[in-house]
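**Student:** Dropping a prediction and its sequence here:
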Amino acid sequence: MKRLGREFYNRDSLIVARELLGKVLVHEIEGQKVSARIVETEAYRGIEDKAAHSYGGKRTPRVEVMYGGPGFSYVFMIYGMHYCFNVVTREEGNPQAVLIRAAEPREGSELMAQNRFKKSYHQLNKSQILGLTNGPGKLCRALSIDKSLNGEDLCGGKLYVAEESQESLSIVTAKRVGIDYAEEAKDYPWRFYLEDSQYVSVK
């Protein structure tokens, strides 16, 4: 599979969010590879977006990576317990990003099962299989993505997104999830998901 290059990420987050669907997120860990096909994303458009961490030009150590160049990871924690993985988009100084909300396991499902449920994959029931990666915190735990990967170059060889040959995708556009504080921005249709995927977090 061909890795996505820097130019892919150096575009508006709305474009990148749609085009990440169907691509494969890969994490290579000490000789092991875990991967999952991206099925749900959310765009965050930076300074103008009341739901974005960088809204209004907010610049703190937490969000600093979003002000850097495109194609780097932005990993943050929510509720003090779950990590969320984002890809940074747009040119340096324009702090946009795309949250990866859900994915379908590809390689390394055994390691994912251990990470999520401390069980072997064949011991999982159907609900647990879907629960491996059907939410942003779940997929981070399954793919061993944590704060140590904040700022990771997605054009490198450790954590990256790759092309997968595919037929045309049926994409649904919807409101983003869990941002009720964002006033009118909570209603923007900036979430995208694959219609036929069982792993989408919210339909």
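**Tutor:** Nice, I can see it. Keep in mind that what you see is a predicted model, and the values were worked out from it rather than measured.
**Student:** hey, let's count contacts and neighbours off CA atoms from now on
**Tutor:** Noted.
**Student:** longest strand in the chain, by residue count?
**Tutor:** When the chain is parsed with DSSP state E, its longest strand is strand 32-44.
**Student:** which other helices and strands contact it?
**Tutor:** The contact analysis (3 or more Cα pairs under 8 Å, 6 or more residues apart in numbering; DSSP states H and E) places strand 32-44 against helix 13-20, strand 24-29, strand 96-105, helix 109-117, strand 191-194.
**Student:** Just say which of the ones you listed is most tucked in.
**Tutor:** Comparing these on average neighbours per residue, with mean count of other Cα atoms under 10 Å, the densest one is strand 96-105 at a mean of 28.
**Student:** and here's the other structure:
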Amino acid sequence: MSDKLRRFFNEGTTDEITKRMLGTLLVYHSPKGLMSGYITEAEAYLGQKDSAAHAYQGKRTPSNEALYGVPGTIYIYSIHGRLCLDVAAQAKDVPEGILIRGIEPYQGIDLMKANRPKSGFELTNGPGKLMDALGIYDKEMNLIELGDTALDLDVDNVKFPKKIVESGRIGVSDRGTWTDKPYRFYVKGNPYVSKLPKREMDLKTYGWK
């Protein structure tokens, strides 16, 4: 991992890092070619105290071990038969993470469409969808830091949201009061946000400054 990316993850609380992650460029050097997309939506999970988190009450298993890694460690997990991409956000053994829920395609769009033959915003407007579009079908990169494998986060080539919306998390089974806490963040109006109604889409600027 680059020093700059390490500093990115070492400064701030998990929810602050999650908001700062919006507009950064998720990059995947796939076997088929380069693909990337600007992060439009992400959710913060605050570890042991968070009833919606995989490490709630200190749960630690081989499957969620990546959450206990250093900041920027990749955590790939499966839910409902699809893979999702999460990143550890705090110091080693502090199991807080950030789920990347949506990206706006930037590079390798034809490759994404070949991997996931969907048109328009459906291509990458959800955590499982973006993994399918990138062609990531296994957990081979699990437990590895961003930048030390084919996945990286470009914090120099960024877009800036006009406004960030905070909401309760979605797609999470009812796990107590934390399910509805406002730890889901997205770029207001960006059409590559999961389940965003058409009436709320900004099709001129996609919500960027």
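**Tutor:** Thanks, I have the structure now. Predicted, not measured: the structure shown is a model, and the values here were computed from it.
**Student:** got CSV for the helices and strands packed on strand 32-44 of structure 1, with distance to Ser168 of structure 1 too?
**Tutor:** What follows is those, written out as CSV (distance: least, Cα to Cα, whole Å):
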stretch, distance to Ser168 of structure 1
helix 13-20, 12
strand 24-29, 16
strand 96-105, 17
helix 109-117, 26
strand 191-194, 11
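**Student:** Can you tell me which of these is nearest to Asn134 of structure 1?
**Tutor:** Asn134 of structure 1 lies closest, by Cα to Cα, to one member of these: strand 96-105, at 4.7 Å.
**Student:** what's the spacing between the longest strand of structure 1 and its chain's center?
**Tutor:** How far strand 32-44 of structure 1 lies from its chain's middle: 5 Å, per Cα atoms, centre = their mean, to the nearest Å.
**Student:** what's the average distance of that strand to structure 2?
**Tutor:** With the two structures superposed, strand 32-44 of structure 1 lies on average 0.4 Å from its match in structure 2, counting by mean Cα distance after the TM-score superposition for structure 1.
**Student:** List the buried residues for the helix or strand just after that strand?
**Tutor:** Per DSSP states H and E, the first helix or strand lying C-terminal to strand 32-44 of structure 1 is strand 73-78. For strand 73-78 of structure 1, burial by neighbour count (16 or more other Cα atoms under 10 Å) applies to 73-76.
**Student:** and strand 73-78 of structure 1, what does it pack onto?
**Tutor:** Against strand 73-78 of structure 1 (3+ Cα pairs under 8 Å, 6+ apart) you get strand 82-89.
**Student:** which residues sit against the strand it packs on?
**Tutor:** With contact meaning Cα atoms under 8 Å, 6 or more residues apart in numbering, strand 82-89 of structure 1 is reached by 9-13, 16, 65-66, 69-78, 95-100, 136-138, 140-141, 145-147.
**Student:** Now do it and strand 96-105, the angle between them.
**Tutor:** Counting by axes from the mean of the first three to the mean of the last three Cα atoms, to 10 degrees, strand 82-89 of structure 1 lies at 120 degrees to strand 96-105.
**Student:** so how far does strand 82-89 of structure 1 sit from its counterpart in structure 2?
**Tutor:** Looks like 0.6 Å for strand 82-89 of structure 1 (mean Cα distance after the TM-score superposition for structure 1).
**Student:** tally of neighbours for Lys181 of structure 2?
**Tutor:** Counted with other Cα atoms under 10 Å, residues neighbouring Lys181 of structure 2 total 14.
**Student:** Surely it touches Val172?
**Tutor:** No. Between Lys181 of structure 2 and Val172 no contact is recorded; they are 11.7 Å apart, counting by Cα atoms under 8 Å.
**Student:** quick revisit: tell me which residues in the longest strand of structure 1 are buried?
**Tutor:** Those would be 33-44, for strand 32-44 of structure 1 by 16+ other Cα under 10 Å.
**Student:** okay, the angle between it and helix 13-20?
**Tutor:** 140 degrees.
**Student:** start to end distance for stretch 114-124 of structure 2?
**Tutor:** For stretch 114-124 of structure 2, the separation between the terminal residues is 13 Å (Cα to Cα, to the nearest Å).
**Student:** With that, I have no additional questions.
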